[in-house]
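J.: Predicted structure and sequence below. I'll ask about it afterward.
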Amino acid sequence: MQLLHTIKELRIWRKDKDFIGFVPTMGNLHNGHLQLVKEAKKQTDHVVVSIFVNPIQFGVGEDFESYPRTLDQDIEKLVDVGVSAVFAPEVKELYPTPQVTFVEPSDIQYQLCGASRQGHFRGAATVVNKLFNIVQPNIACFGKKDFQQLFIIKEMVNNLNMPIKIIGVETGRANDGLALSSRNGYLSDAERLQAPELYKILQQLQQAILEGDNNYTNMLNQATTHLNTHGWQVEYLEARSAKTLLPAQVEDKHLVILAAARLGKTRLIDNIEITL
């Protein structure tokens, strides 16, 4: 496995490679990330994983400085799953001058997670665009846990005519159902025990909808009240069309229920898809 720190090194490595899979990450890798790598390996000759904590997708007061950076441990995990190359640039490598050119996603960027994280999706789309230009992959794998991000990246690739197939990979979960996330490490022991409740609520909503309940507003309000009275601070809990990410209508046949909530100081996100 090659460890590459500069764009020049990556492009030299890439030059004689054919079919490339790509997994962009911010490091602190867990089994969810490794699932993305394994999916990419099924479909390509070589897999590149980037490890880069992207400053322009963090807002004021967010955890950019404290975000866990565990490069040595990450490399060990990637060697074990047979990654061909790791691209781990410094900030000055990707942003040698102030960034004045950005990818501006659709208005979906201001909803859901974007409502409280202004500029987040613009920053994420911009860095992914940079990484696509550098790596020039044939496919790229993203986790469905970040459903809104996956939607925005697919939209960007389609709108900008990029010759890249975007693959959404099912959310990796702990045995108790908690969606795997680097931020799970922020949870206290007591909070970690409580955290799977968010996914259980999503499963209950899924079951109710599959059984014919289409009063989405009422059921989501009840679930939100339950969480808020049991130690959570719900940021949003919404039913959306999985195709458009617009608010769900009764006639929609492919839905996604998306949630973001804080447990203590830790912000958790999750979602569940429903096909009627």
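T.: That came in fine, so what should we check first? Residues are numbered from 1 along each chain as shown.

J.: use CA for all of it now, contacts and neighbours both
T.: OK.

J.: Longest helix in the chain, please.
T.: Longest helix of the chain, by residue count under DSSP state H: helix 120-135.

J.: what about the very next helix or strand once past that one, distance to the chain center?
T.: Next along the chain after helix 120-135, taking DSSP states H and E as the criterion, comes strand 139-143. Averaged C-alpha coordinates place strand 139-143 at 10 Å from its chain's average position (Cα atoms, centre = their mean, to the nearest Å).

J.: Stretch 89-103 now?
T.: With Cα atoms, centre = their mean, you get 21 Å for stretch 89-103.

J.: ok, and what's touching that stretch?
T.: With Cα atoms under 8 Å, 6 or more residues apart in numbering as the test, stretch 89-103 has contacts from 4-7, 51-52, 54-55, 122-123, 125-126, 129-130.

J.: Check stretch 170-185 too.
T.: Contacts of stretch 170-185 with the rest of the structure, by Cα under 8 Å, 6+ apart, involve 28-32, 35, 68, 143-145, 192, 195-196, 198-200, 266-268, 270.

J.: this is the comparison structure:
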Amino acid sequence: MKILNNTKDLLSILESDRESGNKISIVPTMGNLHPGHLSLVDACKKNKSKILVTIFVNPLQFNDTNDFKNYPKSLDKDLKTLEGENVDYVFLPNTHEILSEVPDMVTLPWGFSNLLCGKHRKNHFDGVFKVLKVFFDLIKPDFAFFGEKDYQQCLLVKYMLQESYIPDNTLITICPTIRDQNKLPLSSRNLNLNDVDRNEAAKIFFGLARTIILYFKETGLKDFDKLLPESSKLRFDYVNIYNDNFLYDKHGLISQHITENTANRIFIAFTMSNVRLIDNYLIEGYDTL
């Protein structure tokens, strides 16, 4: 496994791979890896390609300075894990080097600032877009892998490819959310919760989702605020149900990206003990989780 600390080394080794006919799979991460990240690496292995994992804590996507400072880091452990997974390259760029390449201005469709995480994390997706754009411009991956837990981010990646790159040059794969034994979606931030909070968060996510889905199916209404549990250490950002096609439209994805699947999806985000957690489920498949 080769560790690449700057863009010069990255471009040199990618050029050599291209000349040898190798394709490149990329898994962008912010480190503190867990089995959810490793499931993306496993998905890469299905392609005959070199596997490149990026580890970069993007300061532009944090609207809370404390959240950025407290984001868990475990670089030595991450590198050992990736080596054990037979990853070919790990890109560990210098923050200044990456930020010096980001575009000054980004204008994203309405949904990225008015729906879900975009509404509650000001300029979050502008920051994600800017850094992912730098990575994709540098690496020009053939395959890229993202987790479904960050659903709105997946829409952002699809939008970025639609607007900025030749269609079909990069194949995006959205991989299923990986959950712990209590069905809590795995997240690097989970390490900032104690065992009691993690168990309680799992119960809230799954119990609330069940309640909301049953209520929606029975009434067709979306006045979900009255169903939210009250707790001194809980703050809800949103609980809502959206149709996938509605989300594609509001996030600027053109019709060719919209499948015939008009599924509804529930989205939940709350902060517990100063840790922000998100999850989503396809309503039609909820009973199989």
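T.: In hand now; what should we look at? What you are looking at is a predicted structure, and each value in this text was computed from that prediction instead of being measured.

J.: hang on, the earlier thing: output the contacts of stretch 89-103 of structure 1 in TSV; the columns should cover distance to residue 222 of structure 1 and neighbour count.
T.: Output for these, formatted as TSV (distance: Cα to Cα, whole Å; neighbours: other Cα atoms under 10 Å):
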residue	distance to residue 222 of structure 1	neighbour count
4	50	17
5	49	16
6	51	15
7	50	17
51	40	24
52	39	19
54	37	19
55	37	16
122	33	21
123	34	22
125	34	23
126	37	23
129	40	18
130	42	16
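
J.: which part of structure 2 lines up with the longest helix of structure 1?
T.: Helix 120-135 of structure 1 lines up with residues 124-139 of structure 2 when matched by TM-score structural alignment.

J.: And the matching stretch against structure 1, how far off on average?
T.: Here the mean offset of stretch 124-139 of structure 2 against structure 1 after fitting is 0.7 Å, by mean Cα distance after the TM-score superposition for structure 1.

J.: re the thing from before, please pick the buried ones from the contacts of stretch 170-185 of structure 1.
T.: Buried residues within the contacts of stretch 170-185 of structure 1, counting neighbours by 16 or more other Cα atoms under 10 Å: 28-29, 32, 35, 68, 143-145, 195-196, 198-199, 266-268, 270.

J.: which residues in the stretch 101-250 of structure 1 form helices?
T.: Shown for the stretch 101-250 of structure 1, the helices assigned by DSSP state H, counting those that start in this stretch span residues 113-116, 120-135, 147-159, 189-194, 197-210, 216-228.

J.: Turn these into TSV, including distance to residue 87 of structure 1.
T.: As requested, the helices of the stretch 101-250 of structure 1 are exported to TSV (distance: least, Cα to Cα, whole Å):
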stretch	distance to residue 87 of structure 1
helix 113-116	27
helix 120-135	9
helix 147-159	20
helix 189-194	32
helix 197-210	33
helix 216-228	40
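
J.: To residue 22 of structure 1, which of these lies closest?
T.: Among the helices of the stretch 101-250 of structure 1, the nearest to residue 22 of structure 1 by Cα to Cα is helix 120-135 (7.7 Å).

J.: and the closest one, how far out from the chain's middle?
T.: Taking mean C-alpha positions (Cα atoms, centre = their mean), helix 120-135 of structure 1 and its chain are 13 Å apart.

J.: which helices and strands sit right next to that helix?
T.: On a contact count with 3 or more Cα pairs under 8 Å, 6 or more residues apart in numbering; DSSP states H and E, helix 120-135 of structure 1 meets helix 7-14, strand 20-25, helix 147-159.

J.: returning to what we had before: show me what the longest helix of structure 1 is in contact with.
T.: Looking at what lies outside helix 120-135 of structure 1 - Cα under 8 Å, 6+ apart - the contacts are 7, 10-11, 14, 22, 24, 48, 54, 56-59, 94, 102-105, 109, 114, 149, 152-153, 156.

J.: so who does the residue positioned nearest the centre of structure 2 touch?
T.: The centre of structure 2 sits closest to residue 150, judged by Cα atoms, centre = their mean, with a distance of 3.6 Å. Residue 150 of structure 2 makes contact with 278, 279, according to Cα under 8 Å, 6+ apart.

J.: Just tell me what it corresponds to in structure 1.
T.: So, by TM-score structural alignment, residue 150 of structure 2 is matched to residue 146.

J.: Please tell me how far that match sits from residue 266 of structure 1.
T.: Distance, residue 146 of structure 1 to residue 266 of structure 1, using Cα to Cα, to the nearest Å: 16 Å.

J.: Kindly report the same for residue 109 of structure 1.
T.: Taken as Cα to Cα, the span from residue 109 of structure 1 to residue 266 of structure 1 is 22 Å.

J.: Then residue 125 of structure 1?
T.: 24 Å.

J.: Ok, residue 93 of structure 1 next?
T.: 30 Å.

J.: just residue 29 of structure 1 next, same as before
T.: Taking Cα to Cα, one finds residue 29 of structure 1 at 18 Å from residue 266 of structure 1.

J.: what does residue 69 of structure 1 give?
T.: Taking Cα to Cα, one finds residue 69 of structure 1 at 17 Å from residue 266 of structure 1.

J.: Next: residue 247 of structure 1.
T.: Counting by Cα to Cα - residue 247 of structure 1 and residue 266 of structure 1 are separated by 26 Å.

J.: go on, residue 10 of structure 1?
T.: As defined by Cα to Cα, residue 10 of structure 1 lies at a distance of 35 Å from residue 266 of structure 1.
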